[in-house]
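**Student:** return a 3D structure for these sequence lines:
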Amino acid sequence: MHGIREVTEEFYGSLSSKKPFNCLEELEFSDMPEWKQWHLLGSGEFPTLEKLDIINCPELSLETRTPVQLSSLKSFQVIRSPKVGFVYEGMKQIEELYIGNCNSVTSFPFSILPTTLKRLEISGCPKLKLDPPFVEMFLEELSVVECDCIDDISAELLPTARELSIRNCHNLTRFSIPTATETLFIQNCENVEKLSGGGTQMSSLTIWNCKKLKWLPLPQLLPFLKHLYVDNCPEIESFPQGGLQRLVIWNCKTLVSRREEWTLPCLTELWISHDEEIVGGENWELPTSIQILAISNLKTLSSQHLKSLTSLRHLCVKGNLPQIQSMLEQGQFSHLTSLQCLRIRDFRNLQSLAESALPSSLSHLDISHCPNLQSLGMPSSLSELSISNCPLLTPLLEFDKGEYWPQIAHISTIQIDEECL
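**Tutor:** Next comes the predicted model:
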């Protein structure tokens, strides 16, 4: 296909056919570096085509004055084909549009896009600018990736967008959340300092690697926020709390160090992880509503923090947690009578796990990277057991031979160092 320069009438077969390719639903042109012209018959070809992809055809030129008449098209993807142009006037049912790696694209003709368009992704267009207003737009989902000319996204830009994803836009500095947005994802936009606006419908917010970001909207501006994920944002000191149900914080030391200020009465799922030890917060009180808890390197986590978690079903502990290690060795987990799944990771000094430490409700036990662990007691309630990178313990679990085999033989699912027994 590399030598093709034109797609001519021969492509359509017999010209006596009134509607060439009358059953074709998907069509892709790919890796045709010399293709320049696509001859269109204009006689009702592709009457049922719903998906068209043009990938890595850098010389192909299609202009708005000679649009592709594809009235049934619902999905159109253009990647590394910068001369294709905007040929959407004939696409009366288009729902999805993807434009990728088109370096020459500087603007986007939103005014000619049909109201049927619901999902738009623009990626790798470093010269593209987004200019409001798009009042007539009916977009529900917008994804913008690697478009470094975009420095401002205003709430008026896409008033109807329910899902927004902005990634690797390194010059973006201002972001005002549209009121209709329900899900917002921001990643690798390191110059954004503030999120503003009232995303009054927002239920999920993800912020990843925005190192200058300091301010998030006030709780009253995000009254329906249920899920918050914040990763590698060292400048953030606080977040909208209120009705949060799921909170994930990774590598945000300042934010976690102020956890005594948190008020999270509705929280059911909490994940906190940091590459370094996190100290302080001895008087922090965990919400009794928590059902899933994952903690890494939170040095001061203690039995006092866990004692009120009567609804806890899933617990994952990892890293330097000396008080948790003591609880495991001394049998102080038995009060967690709702606990069903326990995962233990990277306890380098843990030598034994007392059977009395584990509640009778436990059905799934997963232990990994505990090089000194050599004594293990297990409740009869276990139905799943996974052990990996515990070299002193592994020989004791050997099938039909190990010292602990009689204790685990009844377990329906056993995996040792990623091998099922």
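
**Student:** when you work out contacts or count neighbours from here on, use the C-alpha atoms and nothing else.
**Tutor:** Fine.

**Student:** count the neighbours of K18 for me.
**Tutor:** By the criterion of other C-alpha atoms under 10 Å, K18 has 11 neighbours.

**Student:** that one and L52, how far apart?
**Tutor:** 21 Å (C-alpha to C-alpha, to the nearest Å).

**Student:** and for L172?
**Tutor:** In terms of C-alpha to C-alpha, L172 sits 31 Å off from L52.

**Student:** out of these two, which sits in the busier spot?
**Tutor:** More crowded of L172 and L52, by other C-alpha under 10 Å: L172, with 22 against 19.

**Student:** can I assume that one is in contact with E146?
**Tutor:** No: L172 is beyond contact range of E146, at 10.5 Å (criterion: C-alpha atoms under 8 Å).

**Student:** what residues are shared contacts of the two?
**Tutor:** Counting by C-alpha atoms under 8 Å, 6 or more residues apart in numbering, L172 and E146 have no common neighbour.

**Student:** quick one: buried residues of stretch 406-421?
**Tutor:** Burial within stretch 406-421, assessed by neighbour count using 16 or more other C-alpha atoms under 10 Å, is assigned to I408, I414, I416.

**Student:** ok but the second one is inside a strand, no?
**Tutor:** Yes: in this structure, I414 lies within a strand as judged by DSSP: H, G, I helix; E, B strand; the rest coil.

**Student:** got the contact list for it?
**Tutor:** So I414 contacts E384, L385, S386, C420, L421 (C-alpha under 8 Å, 6+ apart).

**Student:** please give me the structure for this one as well, since I'd like to look at both together:
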Amino acid sequence: MLRSCDAKDALSLFDNLIEINFSGCTECEEVPTLGHLPCLKFLVIEGMDKVTCIGVKFYTMYSDDSYRNALFPALRKLKLKNMNCLVEWQDVMEVTAARVVFPCLEELTIKDCPQLMSAPCHFQSLNKLKIGGVCSTIFEKICSKLTTRTSLDISSVSELAFLPKQIICTSLRSLKIEKCGELSQIPEALHNLSSLETLEVKGCPKLMSFPSIQAAASLLRHLAISCGDEVLPTGLQFCTSVQDLSINDCPNLILIPDLREFRSLTQLEISGCPNLKIIPDIGEVRSLTQVDIFKCQKLTRLPQWLWDCRLNSLSIGGFCEELDVFSILSSMTSLHASLKRLCLYGWTQLDSIPDEIQHFTAIYKLSIKEFDGMETLPEWLGNISSLQWLQLYRCKNLVYLPTKQAIQHLSCANYSKTDGRRRKKMELSLSIIANNIQRRFFHIPIIQKLCGYLVGAMQEGKELKCINEQKSLGSNLVAN
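**Tutor:** Predicted structure coming up:
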């Protein structure tokens, strides 16, 4: 930060800057003065751990109120993230003679600022607000005067019991709410959102009912619902333009309405519905490419339409143990040549993966989850020449992998988290995900084989990126 007596003149050197990103400046105690920059359009302030206040100096260095031009005159996008000690973000219009602040700001992101207690509310052009990891007081303050928003993304807002009515405006095209543990009510005004194209409500366990969504039926394209009600929102059956439908974590849901008119559907997920017994008919949906139906413990049969789809991605399992779901894989002939991704959910007693997997000749990613009774992976996995990615998750008794020769062709792209960011990792030798395997278990044969594969990869000139010591099988083991 400039602190010299001629700082005002020196700051003019940056007048042509369009984008500024402050990230990980952990020793900085103040945010520099930026409000006068005439060309600044994009600003990110992230991880400045010692900053407790964003005050007047953020906007202007003219303490005598002589600077009356617009502040941040060209700024379009502002992101404020991971500011763990930030308590106050001052509204400059309340403490100076400034009359125009953020006149062009269209997108505002505030994430993971848990101690923030005050913030501005004058954002006259704001269209998109993404806010999370803050308290409900800040959320309500920022939203109190918004009138032009088209997109609202809310996540992990503490103590948020209900959504203020004023945030539901008719211009909204996208509304996403996630991980708001205290949320119990959504305003009835939701039924007036005739422009809504995306509606997602996830991870809100206290939300027991949903307003009607019939008004949005004609334009709604993406719909994700999670709630505690026994039935889904009124009007769902009229949302025939939906392309992506997700119904998950609905513990009391017993019925899903007829979906036969959903002719534009490309992705369907029904999961975490333990009281659901029947999957509804969806008719002839030729556009459907991805189906995920799992963890519906009372489901006793799969829908007949699954046999007629040409999917490229399928996740199934975790049903009533009387349903022998995996034996019917061989009869799904329409999928044998088209399916590229298959995810199977097992249960405690299952001691092997189904032989029927061999019928899928195009599969490149296979995920096997919660096969607790399985100790050995079959050697025939090596016969699936298209298979590139093998993922095992919570197979807690797994001891033996196939021979190196059987799975030596496993090589693909993978995404693994490093320092909180998702980075693409190429040349994956093997991805094994399980639970609670510590370093002291390295004597187990499967661990020895994994180490052997990784050493081999390193000998071929590839650098070993990471092995999670706490969960050696609980991480992606990546050779780069």
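
**Student:** quick check: TM-score for this pair?
**Tutor:** The TM-score (TM-score structural alignment, normalised by the length of structure 1) is 0.68; 383 aligned residues with a C-alpha RMSD of 5.1 Å.

**Student:** of the buried residues of stretch 406-421 of structure 1, closest to E277 of structure 1?
**Tutor:** I416 (29.4 Å; C-alpha to C-alpha).

**Student:** gap between the two ends of stretch 214-231 of structure 1?
**Tutor:** For stretch 214-231 of structure 1, the end-to-end distance is 13 Å (C-alpha to C-alpha).

**Student:** show me what contacts the spatially most central residue of structure 2?
**Tutor:** With distances taken as C-alpha atoms, centre = their mean, E178 lies nearest the centre of structure 2, 9.4 Å away. Shown in contact with E178 of structure 2 (C-alpha under 8 Å, 6+ apart): I154, S155, S156, E200, V201, K202, G203, C204.

**Student:** how about 10 Å then?
**Tutor:** When contacts are counted by C-alpha atoms under 10 Å, 6 or more residues apart in numbering, E178 of structure 2 touches G132, D153, I154, S155, S156, V157, E200, V201, K202, G203, C204, S226.

**Student:** so in structure 1, which helix runs the longest?
**Tutor:** When structure 1 is parsed with DSSP state H, its longest helix is helix 322-330.

**Student:** tell me the buried residues in that helix?
**Tutor:** Buried residues in helix 322-330 of structure 1, defined by neighbour count with 16+ other C-alpha under 10 Å: P322, I324, Q325, S326, M327, L328, E329.

**Student:** tell me the helix or strand right after that helix.
**Tutor:** Reading on from helix 322-330 of structure 1 to the C-terminus, the next helix or strand found by DSSP states H and E is strand 341-345.

**Student:** helix, strand, or coil at the residue lying closest to G13 of structure 1 once chain neighbours are set aside?
**Tutor:** Spatial nearest neighbour of G13 of structure 1, excluding adjacent residues (C-alpha to C-alpha, 6 or more residues apart in numbering): P20 at 7.5 Å. On the three-state scheme (three-state DSSP), P20 of structure 1 is labelled coil.

**Student:** let me have the contacts of I414 of structure 1 in TSV, extended by secondary structure and distance to K92 of structure 1.
**Tutor:** Listed next are these as TSV, based on DSSP: H, G, I helix; E, B strand; the rest coil; distance: C-alpha to C-alpha, whole Å:
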residue	secondary structure	distance to K92 of structure 1
E384	strand	53
L385	strand	55
S386	strand	54
C420	strand	54
L421	coil	57
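
**Student:** which one of the residues you listed is nearest W35 of structure 1?
**Tutor:** The nearest member of the contacts of I414 of structure 1 to W35 of structure 1, counting by C-alpha to C-alpha, is C420 at 52.9 Å.

**Student:** ok, now which ones touch the closest one?
**Tutor:** Contacts of C420 of structure 1 (C-alpha under 10 Å, 6+ apart): L385, S386, T413, I414.
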